[in-house]
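> Okay, sequence plus prediction incoming.
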Amino acid sequence: MAGEPQPSGAPTKGGWITFPFLIATMAGLAVASGGWVSNIIVYLINEFNIKSVDAAQIANIINGCVSMFPILGAILADSFFGSFTIISASSLISLAGIVLLTLTAVIDSLKPAPCENGSTLCMGPSKTQLGILYTSLALSSIGVAGTRFTLATMGADQFDNPKHQGVFFNWHFFTMYAGTVVSMVGFVYMEDNVGWGLGYGLCVAANLIGLAIFVAGKRYYRLMKPQSSPFTRLAYVIVAALRKRKVLLSSKSEDYWQETQAEGTKFVRTTPTNSFKFLDHAALIIHGDTNSDGSIKKQWNLCTLQQVEDLKTLFRISPLWSTGILLSTPIAIQISLTVLQVLAMDRHLGPTFQIPAGTMMVFVMLSSSISLAIIDRFLLPTFQKLTGTSATPLQLIGVGHALNVLSMAISALVESKRLETARSYNLNGNSIVPLSVFWMVPQLVTVGVGEAFHLPGNVSLYYQEFPKSLKSTAAAMVSMYIGIAFYLGTAIIDFLQKTTRWLPNGINDGRMNNVYWVLTLIALINFGYYLICTWLYEYQNVERKELSKSSPYPC
């Protein structure tokens, strides 16, 4: 992306000089967020005496916010304030949230009294304590969400060469995952074994360092002027189509407003496609839509035909996009329930060391990272040699769906084994079951390998199929359905709690294995739905012959 014209004699901004500032910023913010997000369920249970399933529900809402709000951050950055302002403000908001969270850990009056060992009577948090806690979590979540994708976009803006942009994206996401792993292993251990105040205090320090480094690099950044959001332009289409819904459509191309062509290029009029004809009203020219010089009078009354076709493209791909919601919902529920299972299992590694419950998700991240390298360097080249074509994004996503079903089935079997062991020892409530926590590894590795297939596959699909004006939102669309999945997962758990006895506060008294079998069924039905959508879908912006020659990975 080209930057804004610089004044004569002014130093050129952007380029590789900005790289260390932006990557170091991502490292600091990733370490800070990973240190509190990955262990929040344990904190809520141990320090605020919140019931285990309720703590898992709160964690789902937090993860939903972190996944959904990047869309809002991107729109605000692109349309109103610019990336630098949004990243700076979001970093300050997350800093304030983590500071407040740290205060809840170190000031006794901000949390309920600890439960006595062996006592079943625990005093829950007061309304004031919950209000402060929820405020800290809300600020921290909003701050994290406002930086991740906006920082990636700003980094890409510093480079004109697409290859350099790709290199930056790779380093950005690698740094994000590496920072999260570091905090999962190091900070979470300190929180569980040294003190919550120290662990969260280190998160504050990491956030502050990341923000300071980001601000220090301002003089080197290429700052792009905010423009109208592509989502706003799509909203124009819907409003204009509704306003002119009673006007008869025309079959003549000259009756529709076309994109203005650059000087010296041949202008070729086109007619609207046959699908979603109602939207064609938005580009239909009627009296009063244009000024005397031929320009559009009001964008809410008349849109270009390209804007109409862009919205149609989104409608065509929306069924495939919707499959991502039920693909991610079982994973979202699995993430929270896994922590509860781990807390009720033998976590010893050696005679004294105990694995922190929040650290177990490292197996997902490690298996995803390793699988990405194996897929890119071995599986895809082998597939191309054997078949003569490259794997398409839809094929990769399909493999991810299948592995997701398998992971849920493994989870159900492992939980059945855990419950069988608990009952053989007459253990109830959340008592520790003499079963090694490493029984959980196969399901976590399987879901991690699945993510290595379906996450890049989905990003690649949307990047290829989305209209040009929406290319930069491809990754954000994946983040959006993940966020919806966390909220849907919360609703499913709440429904199962109210209608079944599978999820009591003491998981040894329930049937969490049945929950996993339900998730297996949901994942299996969704896989079938995905196959139907794939069968019916026709590529829009990329020909099949082009897809067979290109890598499905955008970077």
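Arrived safely. Numbering: from 1, shown residues only.
> From here on, just use CA atoms for contacts and neighbour counts.
Noted.
> Ends of stretch 493-511, what's the gap?
13 Å (C-alpha to C-alpha, to the nearest Å).
> let's bring in a second one:
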Amino acid sequence: MAETTKSMLVPADIEAKMSSSRSKKGGFLTLFFITGTLSGVVLSGFGWLANLIVYLVEEFNVESINATQISNVVHGCINLIPILGAIIADSFLGIFPVVAISSFISTLGMILLTLTAKLSSLRPPPCETGSSLCRTPSKLQSAVLCLSITMASAGLGGSRYTLATMGANQLDKPKDKETFFNWFFFTVFASSIISSTAVVYVEESISWALGYAICFAANFVALSVFLAGHRFYRRDEPRGSPFTGLLRVLVAAVRKRKVVLTSKHEDYYHEECGTNKVLPTAPKQSFRFLNRAAMKTEGDIASDGSIARPWKLCSLQQVEDLKTLIRLLPIWSTGIFLTTPIAIQSSITVIQALSMDRHLGSRFKIPAASIIVVVLVSSSIFVALFDRFLFPAWQKLTGRPLTPLQRIGIGHVINVLSMTISAAVESKRLKTVHDNNLEAHPGAIVPMQVWWLFPQLVVVGIGDALHFPGQAALYYQEFPASLRSTATAMVSLVVGIAFYVSTGLIDLIRNVTGWLPGNINSGRLDNLYWILVTAGALNFIYFLVCAKLYKCKTIEM
């Protein structure tokens, strides 16, 4: 597995040049505003998102598996939107306006979602889950619900990972940036715990309208806190779309496909965007075809030394930036199949919990959606343990830090282990169903404690504490500086695609097999988990090959 030689997120010379052009603002003070904003955004977003399946089933009379699929689609959208927000931030508006606008949109969405819970005219008449007499929502009710979820999703997706880039940009020391990513995810996990327990409990046990009103209030406070810190933020202004420069490399390489490559340093254009930024080395031999884009030919250079034909000549830096992205794609793609089992498990586990004994004592009943809090608690605890104790201990023992690639690799292994445990637990649950002859009883509660689901969720949380911060650190470290917001959003893109893949996979299995009927007590969820174990093991082998072939930037402490 490839390693960096030192523990730093960007080369010292590049970081120094970037720092010299920045404002004196920024620093640790701004992190109070950023983490405060993040806490409110996540508290609001996951307050309705964590309980969406139950809300659809109990309030909108949607079948359980269909509600699961809808939830997967919404999760996918929320995790794809950050890429759009990142592109807009990097290319046009900057990070501050994107976060502010996104938070405002989600605030409006929460107002509308609260109204769907408050006004009975915006919901179908209640009925028992699984009853054939249940009425589906009208077109107007479906439209209002869809609009409210869309706006709330857009706000959550547009601000969450953009705040990660903004926070890292406030710091100068690479080690501080790496630590920030760990605590960024800790904040996300910790805020999600509150959403998945206190807010979900209010929604299910007191009032859906009150629970959603709390989410609205949290979103409004987050927006207020973010705007309050505007005087202290360090802002990196957008310089136009960096994707245009990458596209120019492809176009120029194709147009110069007949040009003979040389190894002479002076044959390549080293100046970028009219500045005097010079690369100290010749182009790398990987993807040599692209090197033609930086080769100087007659008529490419203007009299003042600038590029005369920008779609026929690019800087060597732009060429190497595109090569970096191409080399990262295989490693990034392994994250999709790493996250797909987690996406499936997060929704299926809620359905499993609905069919199990969730009583804690004689009076309190654990909300089904709150079962996912076990993952969040585990992730929060282990993020802190890794950052404060285990990672430093590893560095003392081996003399080198645990690299982002290594953290991701360990996350792969733990993910396969969690799916193995899930398959074994589901086999136990189905055996209990058969022993009590509950296969033909939709909605029947299996005499099996919900605690059986805890081990697999704890293991998933340990994996999340490794591979999600590891991916964020890797992309931030390796991506070109002009694509910083896009770099951190790549983690979200992985999750978003994984939710869509999980939706497609579940649909495929439903159509091909009889494992996933409307009544899971008569199905075979354990077979689904065994498929995920096999796919996860194959994906880990693929990751090892990609990581072995990839060489990270050589950087200094």
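Perfect, I can see it now. A quick note: this is a predicted structure, and the numbers were derived from the prediction, not measured.
> what are the ranges of the strands in structure 2?
356-357, 359-360, 364-365, 446-449 (DSSP state E).
> what's the last one packed up against?
It refers to strand 446-449 of structure 2. With contacts taken as 3 or more C-alpha pairs under 8 Å, 6 or more residues apart in numbering; DSSP states H and E, strand 446-449 of structure 2 sits against strand 356-357, helix 404-435.
> would you list these in JSON lines and tack on distance to D236 of structure 2 and mean neighbour count?
Listed next are those as JSON lines, based on distance: least, C-alpha to C-alpha, whole Å; neighbours: other C-alpha atoms under 10 Å:
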{"stretch": "strand 356-357", "distance to D236 of structure 2": "51", "mean neighbour count": "18"}
{"stretch": "helix 404-435", "distance to D236 of structure 2": "25", "mean neighbour count": "21"}
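> mind putting those in a markdown table, distance to G240 of structure 2 included?
As requested, these are arranged in a markdown table below (distance: least, C-alpha to C-alpha, whole Å):
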| stretch | distance to G240 of structure 2 |
| --- | --- |
| strand 356-357 | 54 |
| helix 404-435 | 30 |
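> Out of those, flag the one nearest N169 of structure 2.
helix 404-435 (19.1 Å; C-alpha to C-alpha).
> for the closest one, packing partners?
helix 316-354, strand 446-449, helix 454-478, helix 525-549.
> what range in structure 1 does that helix sit on?
Helix 404-435 of structure 2 lines up with residues 393-424 of structure 1 when matched by TM-score structural alignment.
> thinking again about what came up before, would you point to the one among the helices and strands packed on helix 404-435 of structure 2 that's packed deepest?
helix 454-478 (a mean of 24; mean count of other C-alpha atoms under 10 Å).
> quick one: that one to structure 1 mean distance?
Helix 454-478 of structure 2, aligned to structure 1 and superposed, deviates on average by 2.0 Å (mean C-alpha distance after the TM-score superposition for structure 1).
> Report the contact partners of the residue nearest to A537 of structure 2 when sequence neighbours are not counted.
Distance criterion C-alpha to C-alpha, 6 or more residues apart in numbering; nearest residue to A537 of structure 2, sequence neighbours excluded, is V416 at 6.4 Å. By C-alpha atoms under 8 Å, 6 or more residues apart in numbering, the contact set of V416 of structure 2 is L532, V533, G536, A537.
> Need the counterpart of the second one in structure 1.
The criterion is TM-score structural alignment: under it, V533 of structure 2 has T520 as its aligned partner in structure 1.
> Now check structure 2 for the residue matching L234 of structure 1.
So, by TM-score structural alignment, L234 of structure 1 is matched to L246.
> and what of E451 of structure 1?
Per TM-score structural alignment, E451 of structure 1 is aligned with D464.
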